[in-house]
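>>> I'll drop the sequence and a predicted model, then ask my questions.
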Amino acid sequence: MDLLNKIAIVTGAGSGIGRASSIKLASNGAKVVVVDFNKETGEETLSLIKEQGGEGIFVQADVSKSEDVQKYVNAAIETYGRIDVFFNNAGVIQKISPLTEIDDAEYDRIMSINVKGVFLGLKHVLKIMEGQGSGSIINTASTAGIRSEHSMAVYSASKHAVVGLTKSASLEYVKKGIRINAICPGGVQTALTNSVTEMFETNGYVPDELPNMRMGRYAAPEELAEMVTFLASERASYMTGSIVLVDGGLTL
């Protein structure tokens, strides 16, 4: 198995891409530190890992709080002694609306989780990986980090920031044995994307333009998990600073 006995941390692991990737990493031999704000869904993911014979622990954390990020890093080190893979994945979607109607609290919520959470994860995990002289980090950006999405100005800005953090961090650590890449999903069948339709129905607001799902379907979370697992492994040994589109042609 590609990741036999490697230690992986996955944030936002309670659902969607985070859950699918946690299970896939474990099936490839990794021991997984499952991190989520939601205790119930996070523990469900851990149970699914153990049901297939995998190993891991669960840590409840708010990724926007430095002390919580330090908590999941400490848990990984105290339990397993190192961190080989970090899937810096936790994120939220904004309430879809015109820019002028986005209130300050919504802006702060999106940027706190999507940008500060990714930054804090990088900050704390990189210190460990630098000491080891090795590691692979995968950040979750979005197609909205490559091009803007209509009526999602703050979300688009947050994911552009994730792309920028990925490129800058990869440049800093390119000679230190640490690879840092980002995936850009575009339309994945998760609770997060399901909430978009609910927003349209609840708010009565539909953007002038909607994403063009060129393949005629959303991706399954497991399809993104395949890319995460590849980037985590030595098969991607010459990849760093890469912003990888997994979008079914959405950005074409």
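Received, thanks.
>>> For the rest of this, base every contact and every neighbour count on C-alpha atoms.
Fine.
>>> Now tell me what touches the longest strand along the chain from outside.
Using DSSP state E, we find that the single longest strand of the chain is strand 178-185. By Cα atoms under 8 Å, 6 or more residues apart in numbering, the residues outside strand 178-185 that reach it are 129-130, 133-145, 163, 166-167, 169-170, 173, 224, 227-228, 231, 237, 239-247.
>>> And the strands in this protein?
7-11, 31-36, 55-60, 85-88, 135-140, 178-185, 243-246.
>>> Of these, which is nearest residue 76?
Among those, strand 31-36 comes nearest to residue 76, with 6.4 Å by Cα to Cα.
>>> Pull out the buried positions in that closest one.
31, 32, 33, 34, 35, 36 (16 or more other Cα atoms under 10 Å).
>>> ok, the third one touching residue 10?
The one in question is residue 33. Yes - Residue 33 is in contact with residue 10 according to Cα atoms under 8 Å; the separation is 6.3 Å.
>>> In CSV: the strands of the chain, plus distance to residue 113.
Shown next, in CSV, are the strands of the chain (distance: least, Cα to Cα, whole Å):
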stretch, distance to residue 113
strand 7-11, 11
strand 31-36, 12
strand 55-60, 15
strand 85-88, 11
strand 135-140, 12
strand 178-185, 16
strand 243-246, 20
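>>> ok, now how distant is residue 43 from residue 19?
11 Å (Cα to Cα, to the nearest Å).
>>> follow-up on the earlier one: to residue 151, which of the strands of the chain lies closest?
strand 178-185 (18.2 Å).
>>> chain center to the closest one, what's the gap?
9 Å (Cα atoms, centre = their mean, to the nearest Å).
>>> Name the residues of that strand that are buried.
Buried-residue list, strand 178-185, by 16+ other Cα under 10 Å: 178, 179, 180, 181, 182, 183, 184, 185.
>>> Then stretch 206-221?
Residues of stretch 206-221 classed as buried by neighbour count (16+ other Cα under 10 Å): 206, 213, 218, 219, 221.
>>> adding another structure so you can compare the two:
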Amino acid sequence: MSTTGLENSSVIVTGAGSGIGRATALRFAGEGARVVIADLNAASAEEVADAVRSAGGTAATVVGDIADQRVVDQVVTTAVESFGGIDVLVNNAGIMGKMSATADVTDADWERVIRVDLTAPFLLTRAALPHMLERGKGAIVNTASAAGLRGSASGTAYTVVKHGLIGLTRSTAVMYRDKGIRTNAVAPGGIRTDMVVDMDPAALAPSVVVSYKANSGRMGEADEAAAAIVFLASNAASNINGVVLPVDNGWSAV
């Protein structure tokens, strides 16, 4: 039996089809949770759902762009109708964009990164909160980034939205701490995933960022970030609220 308080809990994980999201969904499944797997890729979502069931969990899938309000509504409805409510929300889905420096960021790239990496977590948090308030408890964990702790870990758009996501985390934590709802974030450094960065290696930002990443240490594994996410969602973190936890092998301490 789970000692984390997550057994039979209703959990939403966005971007759960691969990388940190996949590892997180499987860790929740190992605790006996019921997981809504939200991802843009249908085949990936179904593969993870099968893996969750094999690990002893229960899974439901929602396929679509989490930056779309209709998909957000579908994710929340699925959790409530399939699993009776929402105990945990993990806003993990994200893109890096073209990793451009400020003068090189296009309107389209700026707006897309903000929509997926910041607006989508806000929309899903706003939609999930009434269900958590109804229960008088809940845990929200946002996947921020080392880029949200410094100005040198990625391109401008990604860096800006991860700073914004940390602001969303802290504001929500303060606003709802007396309502039984905790909101925290993890800030991964370099993690070995299949996230694709569509960038021009000859552009300014990559050449600048590479020099700073020399201090980043070894690449982390997706499951290491997932372990921190599940911890923050669990009863073991019952008095932890508004924290941004680096998962970066000490990069943020350099």
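Yes, it's here. Quantities reported herein were computed from a predicted structural model and do not represent experimental measurements.
>>> Just give the TM-score of the two.
Both chains were compared after superposition, and using TM-score structural alignment, normalised by the length of structure 1 their TM-score is 0.93; 247 aligned residues with a Cα RMSD of 1.5 Å.
>>> Let's have the buried residues of stretch 206-221 of structure 1 in CSV, adding distance to residue 195 of structure 1.
Shown next, in CSV, are those (distance: Cα to Cα, whole Å):
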residue, distance to residue 195 of structure 1
206, 13
213, 17
218, 14
219, 16
221, 16
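>>> re the thing from before, tell me the residues of structure 2 aligned with the longest strand of structure 1.
Matched against structure 2 by TM-score structural alignment, strand 178-185 of structure 1 falls on residues 181-188.
>>> Residue 37 of structure 2 maps to what in structure 1?
Mapped onto structure 1 by TM-score structural alignment, residue 37 of structure 2 lines up with residue 34.
>>> so how far is residue 32 of structure 1 from the closest residue to its match other than its chain neighbours?
Leaving aside its chain neighbours, residue 34 of structure 1 sits nearest to residue 58 (4.7 Å; criterion: Cα to Cα, 6 or more residues apart in numbering). Taking Cα to Cα as the measure, residue 58 of structure 1 falls 8 Å from residue 32 of structure 1.
>>> again with residue 198 of structure 1
As for residue 198 of structure 1, its distance to residue 32 of structure 1 is 32 Å (criterion: Cα to Cα).
>>> and if you look at residue 41 of structure 1?
Note on residue 41 of structure 1: its distance to residue 32 of structure 1, by Cα to Cα, is 15 Å.
>>> isn't residue 215 of structure 2 right next to residue 249, touching?
No - with contacts counted by Cα under 8 Å, residue 215 of structure 2 stays clear of residue 249, the gap being 10.3 Å.
>>> Give the equivalent position in structure 1 for residue 64 of structure 2.
Residue 64 of structure 2 maps onto residue 61 in structure 1, with residues paired by TM-score structural alignment.
>>> so its match sits right up against residue 70, yeah?
No - in this structure residue 61 of structure 1 lies outside contact range of residue 70 using Cα under 8 Å: 9.5 Å.
>>> Which one of the two is surrounded by more residues?
Neighbour count, other Cα atoms under 10 Å: between residue 61 of structure 1 and residue 70, residue 61 has more, with 22 against 18.
>>> now residue 140 of structure 2: how far from residue 194 of structure 2?
The separation that residue 140 of structure 2 has from residue 194 of structure 2, given Cα to Cα, amounts to 24 Å.
>>> try residue 61 of structure 2
Between residue 61 of structure 2 and residue 194 of structure 2 the computed distance is 20 Å (Cα to Cα).
>>> higher neighbour count, the two?
Taking other Cα under 10 Å, residue 61 of structure 2 and residue 194 do not tie; residue 61 has more neighbours (22 against 9).
>>> wait, doesn't the more buried one sit right on residue 47?
No - here residue 61 of structure 2 lies out of contact with residue 47, judged by Cα under 8 Å, at a distance of 10.1 Å.
>>> Please enumerate the shared neighbours of those two.
By Cα under 8 Å, 6+ apart, no residue touches both residue 61 of structure 2 and residue 47.
>>> The closest residue to residue 20 of structure 1 other than its chain neighbours and residue 201 of structure 1, how far apart?
In space, and not counting its chain neighbours, residue 20 of structure 1 is closest to residue 222: 5.4 Å by Cα to Cα, 6+ apart. Applying Cα to Cα, the value for residue 222 of structure 1 to residue 201 of structure 1 is 28 Å.
>>> These two: who's more crowded?
residue 222 (19 against 11).
>>> Touching, the more buried one and residue 17? I think so.
Yes - using Cα under 8 Å, residue 222 of structure 1 is in contact with residue 17, at 7.0 Å.
>>> buried residues in the longest helix seen in structure 2?
As assigned by DSSP state H, the longest helix anywhere in structure 2 is helix 156-176. Under the neighbour-count criterion of 16+ other Cα under 10 Å, helix 156-176 of structure 2 has 156-166, 168-170, 172-173, 176 buried.
>>> again, but for stretch 82-93 of structure 2
For stretch 82-93 of structure 2, burial by neighbour count (16+ other Cα under 10 Å) applies to 83, 85, 86, 87, 88, 89, 90, 91, 92, 93.
>>> which of those residues lies closest to residue 100 of structure 2?
Distance to residue 100 of structure 2 across these (Cα to Cα) is lowest for residue 93, with 20.0 Å.
>>> Trace the closest one over to structure 1, please.
In structure 1, residue 93 of structure 2 lands on residue 90 (TM-score structural alignment).
>>> Any figure for the gap between its match and residue 34 of structure 1?
11 Å.
>>> what do the two both touch?
Common neighbours of residue 90 of structure 1 and residue 34 (Cα under 8 Å, 6+ apart) are 11, 13.
>>> check contacts around the nearest residue to residue 86 of structure 2 once chain neighbours are set aside.
Spatially, and ignoring its direct neighbours in sequence, residue 86 of structure 2 is nearest to residue 10 (5.1 Å; Cα to Cα, 6+ apart). Neighbouring residues of residue 10 of structure 2 by Cα under 8 Å, 6+ apart: 33, 34, 35, 36, 79, 83, 84, 85, 86, 87, 88.
>>> what do you get if the cut-off is 10 Å, keeping everything else the same?
28, 32-36, 58-59, 79-80, 82-89, 138 (Cα atoms under 10 Å, 6 or more residues apart in numbering).
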